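Student: have a look; sequence and predicted model below, questions after that.
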Amino acid sequence: MVYALTAFSSQFLTRKDPIVDFQENPKTLILERCKTSKELNQVHAHLIKTRRLHHPAVAEPLLESAALVLPYPAIDYAVSIFRKLENPDSSAYNVMIRGFNKRQSPEKSLLLFRQMVEHSVRPDVFTFPSVLKACSKLRALREGEQIHAHIVKLIDRFGCKEFVENSLLYMYACCDRLELARQVFDGMSERSPIAWNSMFAGYVRCGYWAEVVELFQSMLKMGIEFNEVTLITVLTACGKIGDLELGNWIYEYVLANGLMGNDNLITSLVDMYGKCGCVDTARSLFDNMSTRDVVAWSAMISGYSHSNRCKEALALFHDMQKANVEPNEVTMVSVLSSCAFLGALQTGKWVHSYIKKKNLKLTINLGTTLVDFYAKCGCPDRAIEVFKEAPYKNVWTWTALIQGLASNGRGKSALEFFNMMRQEKVEPNDVTFIGVLAACSHAGLVDEGWGYFFSMSRDFGIEPRIEHYGCVVDMLGRAGMIEEAYEFIKNMPIKPNAVIWRTLLASCRVHKLVEIGEEALKHALRLEPAHSGDYILLSNLYASVGRSDDAARLRDEMKTHGIKKSPGCSYIELDGIIHEFLAEDDKHPESQEIYNAIENTMAQIKLAGYVPDKAQARLEAEGDDREASVSHHSEKLAIAFGLIRTSPGATIRVTKNLRICTDCHNAARVTSKVFCREIVVRDRSRFHHFKDGSCSCNDFW
């Protein structure tokens, strides 16, 4: 680093009334007298007249007043004083180095230290912490290592080595050289809480959360005292790695030592419990806080979002607004993630408008979350717009868009953006390739998919994970290459999981290949015996080829083994309110009107060719109840509510927690044509955009 210090001209004011003589130690008098720039000028003029300016005991406090004490540091004025000193000592250099640090000019601090060495002025114990602080701010590792060499030569002469060592440790931590920071830390003869916290801060900076916990455990074993700053850091690490046991220990410590009044500490506990899935414990702590700042609100909202209790997250966000607490970036990310999970498009749009209105900085994290939100609400075009408008992008922003386009059936667009990503020299990661392979699957691009799959390890050094193998199985199954998919699974270098076999089973259902479907079910049940979806897939496969007895037998097996189908749940947002429906639900305040709408809808779409699939009815339903049961699935209730509560032609958007069943898929497809509506259904796997009697998934999902 090469920098230049500039000489600044100064004008000195003269004082009409005489200034009293300075005492032998004039520091206190100078600092007390120089409260403003005008008084500093007058004292400076007096010192020039009396020829005392070059005395170190006088020069140092004058510099300190100019560079550090005045409300608005007159650093340029301090430079002009310093440059006129005949032989500035280490104290004068120290003041100027501290002044440049305070003025956010750490590069000038380093230049001044270099000048100090060149002029053979020996640094003292106060020099190195200040110049190392400049290195920390600049992350100037090379200069920091050179200063370390000076320290090694001189450290035995210092009376307080720990002060210097703490600064050295912090410098290496800021430069992400934690192995060097740890060497300094381990070599310290005495370690104060400051040294421990500097080491903790370094690990936190680099995201080494397990090392934070390990270091704290060592601290406990050695009986080292810790403070509340330490606990806050360790609680953050506990939340990141899910160490609930240590988090509980800290909570008990806080209770036993009367620390419940520390709101920052309680906020960290709220955050830890939220991230560890103990949301109710977090809420209890949150509710009992005396004051709640934006960090506390954000931690609690994030806890709900992290645990997929997204309706509660949005409800708490509304409470936060009522409390007149301004949200920050963390709040917005959690709220948008909750909106994405629920498909709450209108609420998310309001949040986006709020971000614009308040001129919140569109960071990488916030921009990526917005792209993900629009994609997960079935608005791929809006996701593209937000992506293009985002001022900052990283691999996760590109990945969010690629995955979003793939899940919305826009495979070719997803691949176009992947190619653009490569042109921008952004390296894809393993998650990016999940989106790319899914895009190939949705677009039926088998050859291209194989190319990308082999390119992962060959060109990018990314070893395929189980998810990538699953994408290939899905891609082959979609293309009707069931036998190839089966052989691919058998030859995988890693053991296939239940999801792999379930993916193959789903393909067999679509292409009506019973034999391989039965084999897939055996493997899936061996790995996850109680998964109801596997039974239902094969049951539907039997029913589709006319083997109704086998379908019934399989469902009887589910009863015998006590396996119950996971309850389907669908959400629809209207006027900012999330409405939730379960199959055959009658708890909604407008249930009667909804069921009347269902009857009307079913009657009209039957005239257009829809035939109810009674095999999709609940197991215990019999006779005419089977058709009624099918018509009362949660997504049909949500769609019916959308039909009666939105204006003609408006898009209906529904989010389902499970995979949409065959009957509901057929019903939605015909409904879109009969009622001239676009219906967007997001299920557990992907989006279905129904329009004019067809679906974006081409009837394979």
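Tutor: On my side now, so go ahead.

Student: could you use CA atoms for every contact and neighbour count after this?
Tutor: Noted.

Student: out of everything not next to it in sequence, what's closest to the residue nearest the centre of the chain?
Tutor: For the chain, the residue whose C-alpha lies nearest the mean C-alpha position (CA atoms, centre = their mean) is Asn365; its distance is 6.5 Å. Distances taken as CA to CA, 6 or more residues apart in numbering place Val333 nearest to Asn365, at 7.6 Å, with adjacent residues excluded.

Student: what distance do you get for Thr331 to Ser305?
Tutor: 10 Å (CA to CA, to the nearest Å).

Student: alongside the first one, take a look at this:
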Amino acid sequence: MILPRNLISLSQTKQAHARIIVSGLAGKASLMGHLLSFLAIFPSSPFDYSLSIYRTIKNPNVFSSNNMIRCFAKSESPLQSLVLYSCVLRNCVRPNNYSFTFLLQACSKGLGVYEGVQVHGHVLKLGFGEDVYVRNALIHLYSSCRRVESSKQVFDESPHHCDVVTWNVMLAGFARDGRVSAVEKLFDEMPERDVISWNTLLMAYVHNGKLEEALECFKRMRESGLVPDEATLVIMLSASAQLSLLENGQSIHSIIDSLNLPMTISIGTALVDMYAKCGRIEQSRLLFENMPRRDVSTWNVMICGLASHGLGKDALTLFKTFLNEGLHPMNVTFVGVLNACSRAGLVKEGKHYFQMMTDSYGIEPEMEHYGCMVDLLGRAGLVSEAIKVIESMTISPDPVLWAIVLCACRIHGLAELGEKIGNRLIELDPTYDGHYVQLASIYANSRKWEDVARVRRLMTERNTSKVAGWSMIEAQGKVHRFVAGDREHEQSLEIQKMLEVIDTRLAAAGYVPNISPVLHDIGEEEKQNAIKVHSERLAIAFGLLVTGPGSCFRIVKNLRVCWDCHEVTKMITNSV
């Protein structure tokens, strides 16, 4: 009985090698070539072992040499395969299409575009330019090396020598380059699409922030009759997580269950992340605890999820368990740990873990780690310490760090320092609207309306407009988006009536509007009316309209919630 290659283990291959030697057949080049072919397909076969076998072959033919090139392509030094290829040519062995496929794979892994160009020259010289497998490898090479125009040139040269893989490789090249419109155009032109084609389009949307387009694309994929694979579902869980769309995430979870897919690390980690980002931290925890296998990324997602929910002490307890399991933390792990300290106001612990990161694990702080420390100290009112952290950084500070300090100045009423930092930030990056808004807010809190007007004039003169805030809610199987003062929704009249009901009940509960977020020198009544139609209040009113008593609905916002809307949301939550 001959076992399929994918069922033969490395140890079985070594046993076969031993039997060949004992039988006195080690000199048979064909046997050694087939032995190499088995080693070439193993994901982690010892490279030195493969090379030692190849060196025993006298006058290796193209089959043996191709398999050795393939072994080189998987090794830590993939570009060394070109040295072997040169030896093959010197020994007058003519390469075939497989030779170039494996050579180009090696160049792709080693990002050897110049070496790949030389191989491309040999491809054309020896007449393999229209071989579909070689063409696919060439397109992949140029895409991997960010030469997408070269990929497109190869793709266009022989349009009749393409298969679905050719189209998919070109599609992936455009996606890797962030050219979403090119991905869409090519996808529409494809004569045949498989799951990989759809996954590439979905990934292009998700990686470039076009999340709602990804949801619509997935819907079209399902309507086409294709069954999603693990990669599809992980991508869509990521989209649901980033949009905080719980219902959509739950529907993806139900598809996973209906397909009887195993709880792999990828699926489990994506589910843990989705439920955490959609506000279901207990469900996230339950999934994490029940996963059959977890890797460092799974632990990172859970630690970060607990941190984002303000469960700082729980996140730190989980981190200690992580260390007790013998796992080694990464940069991202400490971002989660330091964020947990920041959200929970654990200043002493934050300083301890920041020191541990460098002293115990040799991890050099990156911008995200410094950002967490500056945020931690700023939230705690230790603004001077936060500034010292920035000034002592071993890398050039990002303006975002100073923006965090500016926010702390606004919160703690440090108007003079905030004015100084705000003006400095505007000089550093005059195009970013957030700095103007924060500075204007500091002036407004001090009732310096002339300075507020000056900052707003600067924004106008420099063509810098404030990013429009929006709030989104998932209800009735659709995603509904609102902006401040929105009257475009089909149920706008009912929403306005619900807002009136909310205002009446808030007044009865003792609510007093906090109009400080309104950065205009206008009457108090006008300011109160402006706050009442903020996007999150419209979304809340709509949610109360369309959900039943006791139901839970979630609202996603692209900007920070203003203080007044934060207080109103708490009051509404406690009263329904």
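Tutor: Here it is on my side, so go on. These numbers were taken from a predicted model, which means no experiment stands behind them.

Student: sorry, back to before: matching the residue nearest to the centre of the first structure against the second structure, which residue comes up?
Tutor: Counting by TM-score structural alignment, Asn365 of the first structure lines up with Ser266 in the second structure.

Student: after superposition, how close is the helix or strand that that match is a member of to the first structure?
Tutor: Here Ser266 of the second structure sits within helix 265-277, counting by DSSP states H and E. Superposing on the first structure and averaging over aligned pairs (mean CA distance after the TM-score superposition for the first structure), helix 265-277 of the second structure comes out at 1.3 Å.

Student: how close does the next helix or strand after that helix sit to the first structure?
Tutor: Sequence-wise, the next helix or strand downstream of helix 265-277 of the second structure (DSSP H and E) is helix 281-290. Superposed on the first structure, helix 281-290 of the second structure shows a mean distance of 1.3 Å to its aligned residues (mean CA distance after the TM-score superposition for the first structure).

Student: again, but for stretch 298-306 of the second structure
Tutor: Looks like 1.0 Å for stretch 298-306 of the second structure (mean CA distance after the TM-score superposition for the first structure).

Student: now do that stretch: distance to the chain's middle.
Tutor: Centroid displacement of stretch 298-306 of the second structure relative to its chain, using CA atoms, centre = their mean, to the nearest Å, is 15 Å.

Student: that one aligns to what range in the first structure?
Tutor: Counting by TM-score structural alignment, stretch 298-306 of the second structure corresponds to residues 397-405.

Student: quick one: map Lys14 of the second structure onto the first structure.
Tutor: By TM-score structural alignment, Lys14 of the second structure lines up with Leu110.

Student: same thing with Ser384 of the second structure?
Tutor: For Ser384 of the second structure, the residue aligned by TM-score structural alignment is Glu483.

Student: what's the spacing between its match and Ser672 of the first structure?
Tutor: In terms of CA to CA, Glu483 of the first structure sits 35 Å off from Ser672 of the first structure.

Student: which one of those two has more residues nearby?
Tutor: Ser672 (24 against 15; other CA atoms under 10 Å).

Student: thought that one was touching Cys695?
Tutor: No - at 9.4 Å, Ser672 of the first structure does not count as touching Cys695 under the criterion of CA atoms under 8 Å.

Student: what helix or strand does the residue nearest to Asn365 of the first structure sit in?
Tutor: Per DSSP H and E: helix 329-342 holds Val333 of the first structure.

Student: distance between that helix and the chain's centre?
Tutor: 10 Å.

Student: what's it in contact with?
Tutor: 297-298, 301-302, 305, 308, 310-311, 313-314, 317, 345, 347-348, 351, 360, 365-366, 369-370, 372-374, 376-377, 571, 578, 655 (CA atoms under 8 Å, 6 or more residues apart in numbering).

Student: residue range for that helix in the second structure?
Tutor: Under TM-score structural alignment, the match for helix 329-342 of the first structure is residues 230-243.

Student: tell me the buried residues in that stretch?
Tutor: 231-243 (16 or more other CA atoms under 10 Å).

Student: what's the counterpart of Ile516 of the first structure in the second structure?
Tutor: When the second structure is aligned by TM-score structural alignment, Ile516 of the first structure is paired with Leu417.

Student: looking at this, that match is in a strand?
Tutor: No - applying DSSP: H, G, I helix; E, B strand; the rest coil, one finds Leu417 of the second structure to be helix, outside a strand.

Student: quick one, what contacts the residue nearest to it when sequence neighbours are not counted?
Tutor: Leaving aside its sequence neighbours, Leu417 of the second structure sits nearest to Cys409 (CA to CA, 6+ apart; 6.9 Å). Applying CA under 8 Å, 6+ apart to Cys409 of the second structure gives the contacts 383, 415, 417-418.

Student: between those, which is closest to Glu526 of the second structure?
Tutor: Ranked by distance to Glu526 of the second structure (CA to CA), the contacts of Cys409 of the second structure are led by Ala415 at 25.5 Å.

Student: and the closest residue to that closest one other than its chain neighbours, what helix or strand is that in?
Tutor: With CA to CA, 6+ apart as the criterion, Ala415 of the second structure has its nearest non-adjacent residue at 6.1 Å, and that residue is Ile442. Taking DSSP H and E as the criterion, Ile442 of the second structure maps to helix 433-445.

Student: in the superposed pair, what's the mean gap between that helix and the first structure?
Tutor: Relative to the first structure, helix 433-445 of the second structure is 2.0 Å off (mean CA distance after the TM-score superposition for the first structure).

Student: what range in the first structure matches that helix?
Tutor: Under TM-score structural alignment, the match for helix 433-445 of the second structure is residues 532-544.

Student: quick one: the matching stretch to chain centroid distance?
Tutor: Mean-position distance between stretch 532-544 of the first structure and its chain equals 38 Å (CA atoms, centre = their mean).

Student: next one: stretch 102-122 of the first structure
Tutor: Its chain's C-alpha centre and that of stretch 102-122 of the first structure lie 39 Å apart, by CA atoms, centre = their mean.

Student: likewise for stretch 331-345 of the first structure?
Tutor: Counting by CA atoms, centre = their mean, stretch 331-345 of the first structure comes out at 13 Å from the chain centroid.

Student: now stretch 304-323 of the first structure
Tutor: That offset, for stretch 304-323 of the first structure, works out to 17 Å (CA atoms, centre = their mean).
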